[in-house]
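In: Give me a 3D structure for the following:
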Amino acid sequence: MAQTSFQDLINGEKPVLIDFFATWCGPCHAYSPILKQLKEELGDGMRLVKIDVDRNPEITEKLGVQAMPTTMIFHRGELKFRAAGVQSPQTLKDELAKLS
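Out: Sure, this is the predicted structure:
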């Protein structure tokens, strides 16, 4: 099976929320249930992707991710939102709503 490239991942019609995290990061562990609930609420309206920064140093470096967690939302291949630190569910919903 061919591996999906990052560009293929972010080029879809659905917004893609990417959580850059590290297994050793305390705030990342607190953020995970927030993202899971958001995905449950929005279902097929968005795609949730988690990227472990320690296992994916190339993409992490390419995108300049330095703090964990870092959240990015892409839509049709374009970066629409980026923030470091834990984001509130409402902030994420508001950002995703702008794209629909």
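
In: Could you use CA atoms for every contact and neighbour count after this?
Out: Noted.

In: So which residues of the chain form helices?
Out: Along the chain, counting by DSSP state H, helices occupy 6-10, 26-42, 57-62, 89-97.

In: Alongside the first, I'd like the structure of this one:
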Amino acid sequence: MSKFGELIDADIPILLDFYTEWNEPSTAMHPVLKDVAAAIGDKGKVIKIDVDKNQELAEALRIKGLPTLMIYRGGEMVWRQSGEQDANTLIGLMQEYVG
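Out: Sure, this is the predicted structure:
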């Protein structure tokens, strides 16, 4: 969990995608997240977290639905949503939190 704290404690927005390889909505988000990362560039980060490999973290954050997306900035969660999202929505949200 301390590694997670370091990961989210950044001055740029961090978009976390909690997913699994076997969940169809999760895999459908892969190209969307690539588009978001390309649009944001170095003003933010997109990080994918496989809940099957990070069960303790997923439980601590109460991940129930997949995919679950969260945006952190400065160590604080500023947005959270479960289910598929479109690239334009995510890009707009990330841009809101760029310093």
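
In: rewinding a little: can you convert the helices of the first structure into a markdown table and add a column each for mean neighbour count?
Out: Putting the helices of the first structure into a markdown table (neighbours: other Cα atoms under 10 Å) gives the following:
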| stretch | mean neighbour count |
| --- | --- |
| helix 6-10 | 14 |
| helix 26-42 | 14 |
| helix 57-62 | 12 |
| helix 89-97 | 14 |
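
In: residues near Asn56 of the first structure, how many?
Out: 11 (other Cα atoms under 10 Å).

In: Would you quantify the distance from it to Leu96 of the first structure?
Out: 25 Å (Cα to Cα, to the nearest Å).

In: now Arg82 of the first structure
Out: Note on Arg82 of the first structure: its distance to Leu96 of the first structure, by Cα to Cα, is 12 Å.

In: overlap in contacts of these two?
Out: Ile73 (Cα atoms under 8 Å, 6 or more residues apart in numbering).

In: distance of the residue nearest the centre of the second structure from Ser26 of the second structure?
Out: By Cα atoms, centre = their mean, the second structure has its centre lying nearest to Leu16, at 1.6 Å. Here the criterion is Cα to Cα. By it, Leu16 of the second structure lies 12 Å from Ser26 of the second structure.

In: so what sits against both of these two?
Out: When Cα under 8 Å, 6+ apart defines a contact, no residue borders Leu16 of the second structure and Ser26 alike.

In: And the helices of the first structure: which comes nearest Phe74 of the first structure?
Out: The closest of those to Phe74 of the first structure is helix 6-10. By Cα to Cα, the value is 5.8 Å.

In: Measure the mean distance from that closest one to the second structure post-superposition.
Out: Superposed on the second structure, helix 6-10 of the first structure shows a mean distance of 0.4 Å to its aligned residues (mean Cα distance after the TM-score superposition for the first structure).

In: Tell me which residue of the first structure matches up with the residue nearest to the centre of the second structure.
Out: Mapped onto the first structure by TM-score structural alignment, Leu16 of the second structure lines up with Ile18.

In: thinking again about what came up before, any chance of the helices of the first structure in JSON lines, plus distance to Ile51 of the first structure?
Out: Listed next are these as JSON lines, based on distance: least, Cα to Cα, whole Å:
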{"stretch": "helix 6-10", "distance to Ile51 of the first structure": "11"}
{"stretch": "helix 26-42", "distance to Ile51 of the first structure": "11"}
{"stretch": "helix 57-62", "distance to Ile51 of the first structure": "9"}
{"stretch": "helix 89-97", "distance to Ile51 of the first structure": "18"}
